[in-house]
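Enquirer: what follows is a predicted protein model with its sequence.
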Amino acid sequence: MSVVYSVPVPQTGGDGETPTRRFHTSARRLIDRVEPDITNVYAALLHGQRTRPDADVLGKRDVLGTVSEDRQAQQKVNGKLESVTKKWTYAKLGPYKWMTYSQIVDYTTSLGAGFRKLGVEPKGRVLIYAPTSREWQLCAFSAFSQSMQVVTAYDTLGESGVLHAMNQAGVEVAFLKADQLPILARIMPDIKTVKHVVYFQDATGAPAAATAAIDKLRERFSVHTIDEVHDLGKANPVERTLPAADDVALIMYTSGSTGAPKGVLIVHQGIMSVAGGIHHFINPFIDYERDVILSYLPLSHVLAFFVDVYCINSGIRVGYGTPRTLTDDSVRECHGDIRELRPMVMLGVPQVWNTIRAGMLKKVNQKGWLVRKLFYGSVELKNALRAHGLPHRFLDGIVFKETQAATGGRLKFVITGGAPINRNVQKLINAALCPMIQGYGMTEASGLLSVQLPDDPSFNNVGAPCPSVEMKLVDVPEANYYARDGKGEIWVRGPSVFRGYLDNDDLTRETVTEDGWLKTGDIGQWTPQGQLTIIDRRKNLVKLVSGEYIALESLEATYKNSLFIHNICLIADSRMAQPCAIVCIDENQIAHLADTAGVAYNDPSELATSPAFIAAVLADLQSVARQNGLAKMETLAAIRIDSELWSPENDRLTPAMKLKRPNISSHNQAKVDDMFAEMGLSE
């Protein structure tokens, strides 16, 4: 008998919509908190102090120094790639050091009092513009201890973005890592409301540029280290002023693939309802006395934030890392964060898992045919055994011992979110590391909307509605998606839904109905077991000349099966019978890929524009299309190659690693025009 993950609510569903569905064990009542008395985020920390005061909860590693090495790299000189010697700098890190619940309560109480001494009142706003770190959370909880609101901005957000967030939200305190201080100094003349700047730094001290920025910032703001504000509060204690459930906790600025970032108003109950929803189904899979999670995704993204809050509430230790120090290859004279912490749970976006998959398969494909056959066969066998509930862990010690050791050997499951994950990536991670569960969420719902259970062996879905929300699908007639077929735009309702966009009532009314339904903009369908499958985003459905629609994000996830590419951005419009694409291939990998494809070249710099290499990559992508059963209208007709890696730093990706389509297209406009000409399209 198959498992049913969600159930319809009786007497719901009308014309143009499916019946409303809820998680199967919370069908009678949506979950709005973990415990009756935990109605705000700071109360979750106090709960931890009451129940386990001396337990470790937040860990960090000190930077002990740096190690420099000379390495050969390819660099463009006069338009050509040449081999040059570059100096690479690696961090040397110490072991994890932990703070207990009691220590964190004491520290955040004093730091919160320090903010009050600076003149910030309850409901005043503190901007956090810093990378993921223990200091990030200490600042947030300190603000919550005095009912202050936290305004978040990605540390990779450009100058215009962070200026927009500060000025629109009217923040009084800007909290930064020392590395961000020069950015603040450059935009200082245009900052309207900030009065105080508070910063933290690594054990090795602030970089020289930050020291110079501090002198400039002091011309207009009072500038303090985090420890100075903590000591100020310790010397001038005040009682904690805890927020109400419906008070705003976060003004979280979405990264946005187009337009200015939007400030999403998230209340304390919204976050705690998500934490309660997680606890409702994850409890059987967690050892709260032993488990530890690695936190390295941006805390300014709702996914990382609500997971941290749940861990702090429930007793799971959180060790902080960075994308630049995760692996042993990225540090020197120490282990990377993963092997040092040896986590039981990790989060990642699809781009992280795509990179891990490519690295694994590159190593496997360098081995003999027998090893390759054993590895690929074992991936299929382990997934098949798991799907039928049969023993499969015996393969770990025989085939997957090396891949699991690279992540510390203790992973129970990993979580992917932010965009669709490719089925083959999920299958490989399931077998070679641990079960991968796919989740679905958005900032406007305080994070989580649905997630697979760790023991769910199925693919191509994002699980059942979280116990904190109910969900239905609504007709999208212009794209031929109808609720009668179990398909439509995903609408959700529940205590985790946000309270609106800051200073944008019109957009709020467009996004949330009068009776509380959040229109996600995503297209979904139900599986027979009540799981949700994301088809695509409504705005990324493109009508071709045939009148039929294709789903760009879904197709991009499929094409990432190709080992040739690092990333891909599909382009389509109503003039076209088939899509084309800009393909991102790292210039440091391009020669190796050309050798693999048997393409001759005199200079690697020629390859990105080589017709033979472009044809080889296109042929591989078209093979991927055939292998995955794509229709002709979904098969790429042309591609061009961008050999510059896309990243948030060059504004091709959002900080959440989603494509910035307009930016990618405009940066490659000549290549887009060339493809259109090849396809016989008029300008």
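Expert: That came in fine, so what should we check first? Numbers count the residues shown, from 1 in each chain.
Enquirer: going forward, measure contacts and count neighbours with C-alpha atoms only.
Expert: OK.
Enquirer: the helix or strand that I437 is a member of: what's the following helix or strand?
Expert: I437 is located in strand 436-442, with elements delineated by DSSP states H and E. Counting by DSSP H and E, the next helix or strand C-terminal to strand 436-442 is strand 447-451.
Enquirer: that following strand - contacts with which helices or strands?
Expert: Using 3 or more C-alpha pairs under 8 Å, 6 or more residues apart in numbering; DSSP states H and E, the elements in contact with strand 447-451 are helix 268-282, helix 302-314, strand 436-442, strand 464-465.
Enquirer: quick one: it to helix 268-282, angle?
Expert: Interaxial angle, strand 447-451 versus helix 268-282 (axes from the mean of the first three to the mean of the last three C-alpha atoms, to 10 degrees): 20 degrees.
Enquirer: got the contact list for stretch 110-124?
Expert: 139, 142-149, 171-173, 196, 226, 229-234, 236-238, 240-241 (C-alpha atoms under 8 Å, 6 or more residues apart in numbering).
Enquirer: helices - which of the residues you listed land there?
Expert: Members of the contacts of stretch 110-124 lying in helices (criterion: DSSP state H): C139, S142, A143, F144, I226, V229, H230, D231, L232, G233, K234.
Enquirer: second structure for comparison follows:
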Amino acid sequence: MNNHVSSKPSTMKLKQTINPILLYFLHFIISLYTILTYIPYYFLSESRQEKSNQIKAKPVRSEPESAYRSVNCLDGLASVLYPGCDTLDKVFMYAKNKFKDKRLLGTREVLNEEDEVQPNGKIFKKVILGHYNWLSYEDVFVRAFNFGNGLQMLGQRPKTNIAIFCETRAEWMVAAQACFMYNFQLVTLYATLGGPAIVHGLNETEVTNIITSKELLQTKLKDIVSLVPRLRHIITVDGKPPTWSEFPKGVIVHTMAAVQALGAKASTENKPPSQPAPLDIAVIMYTSGSTGLPKGVMISHSNIIAGITGMAERIPRLGYVMGEKYGGNLIFKPTEIMDRIYKNVMNKVNEMSSFQRNLFILAYNYKMEQISKGRSTPLCDRFIFRKVRSLLGGNIRLLLCGGAPLSATTQRFMNICFCCPVGQGYGLTESAGAGTITEGYFHSYVIGFVVPNQKELTELARKKGLKGTWEELCNSCEMENEVLKVLSEAAISASLEKFEIPMKIRLSPEPWTPETGLVTDAFKLKRKELKTHYQADIERMYGRK
């Protein structure tokens, strides 16, 4: 998890549009405030600073390349969160016994849907939501136990695969806990996958039962059910669809409530017949298929618990839910793409009066400098950024981002405006991804180095009215842009994804031959030598020089 951005703060400041004399005066006031508050801050934060400076990790071995490990777990990796809880069903049972009547899963009723036109012309669905309906730990346990027992009655056996193709919702978690209890291997498929990818995943895992929603059944599964010959039972989490005649013979559709009722009726004891072992497969998680057909990643119970244990070492408590707050206040904020939040906040800033906008920018840049020095800014947080914080409920203590790269600028912006650390997941979610600290080498777009065909490049230059020697043409920014256009058009016609298309290129006037030391005798790339040779160009294309 990344909670540090190495980009220099000076390169990430917001620009001010204010009279220079007034700007100098404001900077003087800020400097005076900083000096006056530093002394009490130093004494009040001394113990916190000492704690922060404590050694938290040490190398496992004395070698320089040795991995680092928490000082609390130097003798071995922490693999179990609670003693004796080495499988996911035991972890949930532990939580259920400890927090029996506490709230666990909440669902808000959708009262209405509206189309909201964005400034860029795009239309987003805006939902009007009602109050939360809560399930306690005990409620979820009972529903999961009965659902798992009902699946057994439908023929599901331990260590066999069952698929879930459903949106993120409370029923998804209930179904997952049922599978963990009864040692069913849960096959997860993204709800956004296309038909061929879904068919591939279902057939590869040879599932006979699938859990889905009414909407996904009607919009995606209905057209491909006939292509999954082993499928026998479809369980919808939110009621039956209106028509049934289009399904192949032999496929039966049930509701989740009906399966739970079947399980409750058949239940004779309060313990699943086959509990999982730590090395048993808990989940077969399919990727999003960005490089072809989705791939199923097998993850054991011990794998997931070890990942959770590592995170819990640093995040003992993620947050809490305040008392009932409705109306204009937010209870929970639906998941947002952070870059979109960044753009929306900046749009609001640009709509402010000149004085308000420059005050915000001054506070932003001041806080950035203080954060870079390890200091806090309570007055800025309280009086300047309070309204921005309220966009996410006002009590966010930590933001975790995953699923896509987050730019350093956006990460720093969220860190400053929402007054909390912003962690970024980096690595495969499908394998309980590892944590990292950003060192500045990861970027969210591709660059390319092109050794052009001399005849073709010269002809392109002639068409565009550009002249010069071969080296001058290759070093020309205009030619780089023209070649980039040609490459982009070819990439789009080849149906490449956006992240596969170079955003910037460098034309290399010298060929890559073994004599140059950039490739081997078999013309394989020497990546380290290429990186060193083109380091200045890499810095330029990623905006660091």
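Expert: Done, it's in. Since we're looking at a predicted model, the values are computed, not measured.
Enquirer: looking at the ones in helices among the contacts of stretch 110-124 of structure 1, which one is closest to V364 of structure 1?
Expert: C139 (44.1 Å; C-alpha to C-alpha).
Enquirer: wait, that closest one touches V105, no?
Expert: No - taking contacts as C-alpha atoms under 8 Å, C139 of structure 1 lies outside contact range of V105: 11.8 Å.
Enquirer: so what does N203 of structure 2 match up with in structure 1?
Expert: In structure 1, the residue matched to N203 of structure 2 (TM-score structural alignment) is N167.
Enquirer: P189 is in contact with that match, correct?
Expert: No - the criterion here is C-alpha under 8 Å, and N167 of structure 1 misses it with P189 at 11.9 Å.
Enquirer: between these two, which has more neighbouring residues?
Expert: N167 (15 against 9; other C-alpha atoms under 10 Å).
Enquirer: regarding the more buried one, what is its secondary structure?
Expert: helix (DSSP: H, G, I helix; E, B strand; the rest coil).
Enquirer: who touches it in this structure?
Expert: I191, K192, T193.
Enquirer: give the aligned equivalent of the last one in structure 2.
Expert: What that stands for is T193 of structure 1. So T193 of structure 1 corresponds to R230, using TM-score structural alignment.
Enquirer: L46 of structure 1 too?
Expert: Checking with TM-score structural alignment, L46 of structure 1 has M93 as its match.
Enquirer: pull the longest helix from structure 1.
Expert: Longest helix in structure 1, counting by DSSP H: helix 369-387.
Enquirer: swap in structure 2?
Expert: Longest among the helix segments of structure 2 by residue count, using DSSP H, is helix 20-44.
Enquirer: so what's the aligned residue in structure 2 for I271 of structure 1 closest to, chain neighbours aside?
Expert: The alignment partner of I271 of structure 1 in structure 2, by TM-score structural alignment, is I304. Among residues not flanking I304 of structure 2 along the chain, A432 sits closest, at 6.4 Å (C-alpha to C-alpha, 6 or more residues apart in numbering).
Enquirer: thought the one you found was touching G307?
Expert: Yes - assessed by C-alpha under 8 Å, A432 of structure 2 is found in contact with G307 at 5.8 Å.
Enquirer: more neighbours: which of the two?
Expert: Neighbours per residue (other C-alpha under 10 Å) separate A432 of structure 2 from G307, with G307 holding more: 19 against 15.
Enquirer: so who does that one touch?
Expert: S79, A432, G433.
Enquirer: separation between it and C401 of structure 2?
Expert: 16 Å (C-alpha to C-alpha, to the nearest Å).
Enquirer: ditto for W172 of structure 2
Expert: In terms of C-alpha to C-alpha, W172 of structure 2 sits 21 Å off from C401 of structure 2.
Enquirer: returning to what we had before: can you list the contacts of G307 of structure 2 in TSV and add distance to V446 of structure 2?
Expert: Shown next, in TSV, are those (distance: C-alpha to C-alpha, whole Å):
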residue	distance to V446 of structure 2
S79	37
A432	26
G433	22
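Enquirer: which of these lies closest to T409 of structure 2?
Expert: Closest to T409 of structure 2, out of all of the contacts of G307 of structure 2 and judged by C-alpha to C-alpha, is G433, at 23.0 Å.
Enquirer: fine, thanks again, bye for now.
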